[in-house]
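J.: Sharing a sequence plus its predicted fold:
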Amino acid sequence: MTFLSSVKHSLKLIFTGISGETNLPEVGISASVDKVEICHFDSIKREVEPQQDWTRKLFKEKPEFLQLTLKSLLYHQQLFKDDMDVFKQCLNQTEGSHVLQTVGGCEWDDESGEVKGFIQFGYDGEDFISLDLQNETWIAPKTPASVIKHLWDADKGRLRHFQHILMSECPKMLQDYMLYGRSFLQRTERPSVSFLQKTPSSPVCCHATGFYPDRADLFWRKDGEEIHEGVEKGQILPNHDGTFQMSSELNVSLIKHEDWRRYDCVFQLSGLTEDIVSTLDKTQIQTNWVSPSEFPVGPVVGGAAGVVLLLVISGVLYCCWRNRNDFQPVDGKC
């Protein structure tokens, strides 16, 4: 199996608005490039807050770019607030607290130049309406959204506005960010790969963390051939430092002890010419499981350091379980 590197980059803005009485900002906006948050804005502070060292440097050295970003966010904040009013009126929900979220942006292929724009709205925690740019129509998966669909389908000015924003302004801004943040956004960071297991009868979790970019794959092999039976692959999730993590579990309950070393966990990353291959080895598995017969009666060996190690392993095992069981619609944190 050969991992194919993608050359697509993305700029995504997430708008979150809350109506009614609340101590939270009425509107919050988070911008990310290639799934890494680059800046934040909210309706209380009304200023752009860079989230990465290179965006801080960019805004400091190019104040005109900062002002352009601020002007754009202020403009779209007002449009978003107007959309909140439309949703409440069309749904007869002028009272109470409601949450509107918009996810919009573009993908740009820096080799072919192909651009794809996208925007979708969620209301009170559910997918509500999205734009089909190719067919120039709004898609309403649920009946309550049909009123807004008909309203927006008839508004050709709104459609042209989104076409311009998503297909022209967005890719231009993305290219500007890519040009300035190239050393950060196009770097390659190797992960640390570990084997983890809750109990001797649990699946073995192959966990890779600290890698960048997110164009990666993690899979199991037996005798050099990729296998799928007994394997549960998790999603790629972001770390707090801008890197990523992922995991893949192998059910070892039916594998004979003498056959364990026939299995490998393979990690592939765009930018690396060689795979990172880890052979399944019981002696390399980390776990926080202690046999009842071996449970210490006196002070725990290792003191505070031992407790910290157990907490770290427990946290990573939880991430493996969450990778397999949780649905992450936007940027989950582990």
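T.: Cool, got the structure.
J.: Going by C-alpha atoms from here, please, whenever you check contacts or count neighbours.
T.: Noted.
J.: name the element L11 belongs to?
T.: Under the criterion of DSSP states H and E, L11 resides in strand 8-18.
J.: Please read the previous query as pertaining to V307.
T.: V307 belongs to helix 303-325 when assigned by DSSP H and E.
J.: before we move on, the earlier item: from the contact counts, what lies against the strand holding L11?
T.: Helices and strands touching strand 8-18, by 3 or more Cα pairs under 8 Å, 6 or more residues apart in numbering; DSSP states H and E, are strand 27-33, helix 63-90, strand 99-109, helix 170-180.
J.: which other helices and strands contact the helix holding V307?
T.: Right, helix 303-325 is packed against strand 204-211, strand 231-233, strand 244-250 by 3+ Cα pairs under 8 Å, 6+ apart.
J.: okay, these, which one's buried deepest?
T.: The highest average neighbour count among the helices and strands packed on helix 303-325, using mean count of other Cα atoms under 10 Å, belongs to strand 244-250 at a mean of 26.
J.: After that strand, which helix or strand is next?
T.: strand 263-269.
J.: quick one, what contacts I14?
T.: Each residue near I14 by Cα atoms under 8 Å, 6 or more residues apart in numbering is listed here: I29, S30, A31, Q101, T102, V103, G104.
J.: if you set the cut-off to 6 Å instead, what comes out?
T.: I29, S30, T102, V103 (Cα atoms under 6 Å, 6 or more residues apart in numbering).
J.: How many residues are close by L151?
T.: Counted with other Cα atoms under 10 Å, residues neighbouring L151 total 12.
J.: Need the three-state assignment for it.
T.: helix (DSSP: H, G, I helix; E, B strand; the rest coil).
J.: what is the orientation angle of the helix holding V307 with strand 204-211?
T.: Helix 303-325 and strand 204-211 meet at an angle of 100 degrees, taking axes from the mean of the first three to the mean of the last three Cα atoms, to 10 degrees as the criterion.
J.: List the buried residues of helix 303-325.
T.: I313, S314, V316, L317, C319, C320, W321, R322, N323, R324 (16 or more other Cα atoms under 10 Å).
J.: Got another one to weigh against that:
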Amino acid sequence: MHLAEQENTTKVEEEIKDGATEGEGEDLMSLESLDSVLAEEDPDFAKSLNEIGPDVVGAGEIYEEGLELEYTLAEEEKLWQSATGFRAKLLKVFPFLPKISYKIKMKRTVLRLSFRKFKEQARHRIVNAGPLTLAWLKSALTGTKKTVGDGLTSFKGYSLLKKLSLLGLVVATGVAGFVLYRVSTKGLLPHREDLFVRSLADWSSQKYQYDPKTETEPFYDSTRAAQNIFLMKRMVVNLRRSGEAGANPMGAFEFYVEGAASDVVVEIKDREAEVEDLFLRTIEEMTFDQVSSAEGKQALCERLRKEVNKVLTKGYVRRIFIKTAIVKP
């Protein structure tokens, strides 16, 4: 009201001073007079008006050549209609191309604006990372203090029963969290140790992986293991007649006997005469045709191995090899 009265008084003074007509008395006061009146009546408002400056030309401006911010579909259609050459031919064949082109341009403009906004915000956050972080921490600390203060105030207003119930709930929550952590990491109860050793790998200082098909070595055939082999004396024996044999087929043989342990070789050496007699009686049962073939010789060695293992007492014979085999029809 005071401002309006001041304005009316100024108008009347101007009319009397200048002798203006009734139509001219409607002119308002000058900007300088208005600023002085505002400064006297409301200094804070006048200060805020002075802080509003002119817009900076080009600040934050996004411009795309050939595309205004107030671009319309009608302008895009006019642009296509004024085109010549291949573009005009396309418009005749596809009359809906202006609408598609307009939508694409609008979408591209929106994307550019969004990207520019994002880039400016990111730049602002990076440049002012320190102050922004400090302000956020202060705000979080203030909010935490307020929340704690409100909580304490509310807690003080509770009755004794509610206070004890709340404290019990907090303790129960802590205990439940500890139990869940214990179960997920080490188990609620300690594991009982196994009474028996299931695998020596659990007690070994180092473990190795190997391929059993290519990286294994036979125990008995290894060059690093002792070869328990005994050479029998040469034996000459009569063979049974067969289709290709003559009237008196004969054979001369020398055998290697491999024992599973050294005790087997010692026993065969001590009982060499008995083992030799066993070999002779076994060979006599073979025919000339059997002994003369490779398959027959293998069958003979296998049969000798089984027969000698029946009489041994300190182990067994693993294999028997033929060193010399001469047969006569």
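T.: In hand now; what should we look at? The structure displayed is predicted, hence computed values, not measured ones.
J.: Got a TM-score for the two of them?
T.: After superposition, the two chains reach a TM-score of 0.19 (TM-score structural alignment, normalised by the length of the second structure), with 88 aligned residues with a Cα RMSD of 5.1 Å.
J.: export the helices and strands packed on helix 303-325 of the first structure to CSV and tack on distance to E37 of the first structure?
T.: As requested, those are arranged in CSV below (distance: least, Cα to Cα, whole Å):
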stretch, distance to E37 of the first structure
strand 204-211, 16
strand 231-233, 25
strand 244-250, 13
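J.: for these, which one sits closest to I18 of the first structure?
T.: When these are compared by Cα to Cα, strand 244-250 sits nearest I18 of the first structure, at 29.7 Å.
J.: quick one, the closest one and helix 303-325 angle?
T.: 80 degrees.
J.: which secondary structure elements does strand 244-250 of the first structure contact?
T.: strand 204-211, strand 231-233, strand 237-238 (3 or more Cα pairs under 6 Å, 6 or more residues apart in numbering; DSSP states H and E).
J.: and of these, who's closest to Y123 of the first structure?
T.: The nearest among these, by Cα to Cα, is strand 237-238 at 24.1 Å.
J.: just checking, what packs against the closest one?
T.: Applying 3+ Cα pairs under 6 Å, 6+ apart, one finds that strand 237-238 of the first structure contacts strand 244-250.
J.: now the strand it packs on and strand 263-269, what's the angle there?
T.: 160 degrees.
J.: circling back to that earlier point, I'd like the contacts of I14 of the first structure laid out as CSV, including neighbour count and distance to W54 of the first structure.
T.: Below are the contacts of I14 of the first structure laid out as CSV (neighbours: other Cα atoms under 10 Å; distance: Cα to Cα, whole Å):
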residue, neighbour count, distance to W54 of the first structure
I29, 21, 19
S30, 19, 16
T102, 22, 26
V103, 19, 24
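J.: need those in JSON lines with distance to T69 of the first structure, can you?
T.: Listed next are the contacts of I14 of the first structure as JSON lines, based on distance: Cα to Cα, whole Å:
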{"residue": "I29", "distance to T69 of the first structure": "12"}
{"residue": "S30", "distance to T69 of the first structure": "12"}
{"residue": "T102", "distance to T69 of the first structure": "18"}
{"residue": "V103", "distance to T69 of the first structure": "17"}
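J.: returning to what we had before: closest to T209 of the first structure out of the buried residues of helix 303-325 of the first structure?
T.: V316 (9.7 Å).
J.: For S30 of the first structure, which non-adjacent residue is closest in space?
T.: In space, and not counting its chain neighbours, S30 of the first structure is closest to H40: 4.6 Å by Cα to Cα, 6 or more residues apart in numbering.
J.: Which strand or helix spans that neighbour?
T.: With DSSP H and E as the test, H40 of the first structure turns up in strand 36-42.
J.: packing partners for that strand?
T.: Using 3+ Cα pairs under 6 Å, 6+ apart, strand 36-42 of the first structure sits against strand 27-33, strand 49-50.
J.: Out of those strands, which gets nearest to T279 of the first structure?
T.: Per Cα to Cα, nearest to T279 of the first structure of those: strand 27-33, 34.7 Å.
J.: got the angle between the closest one and strand 99-109?
T.: 20 degrees.
J.: same for strand 27-33 of the first structure, what does it pack against?
T.: strand 8-18, strand 36-42.
J.: Figure out which of the ones you listed is closest to H76 of the first structure.
T.: The nearest among those, by Cα to Cα, is strand 8-18 at 9.2 Å.
J.: Go through the closest one and flag the buried ones.
T.: For strand 8-18 of the first structure, the neighbour count (16+ other Cα under 10 Å) marks K8, H9, S10, L11, K12, L13, I14, F15, T16, G17, I18 as buried.
J.: Check stretch 105-121 of the first structure too.
T.: G105, C106, E107, W108, V115, K116, G117, F118, I119, Q120, F121.
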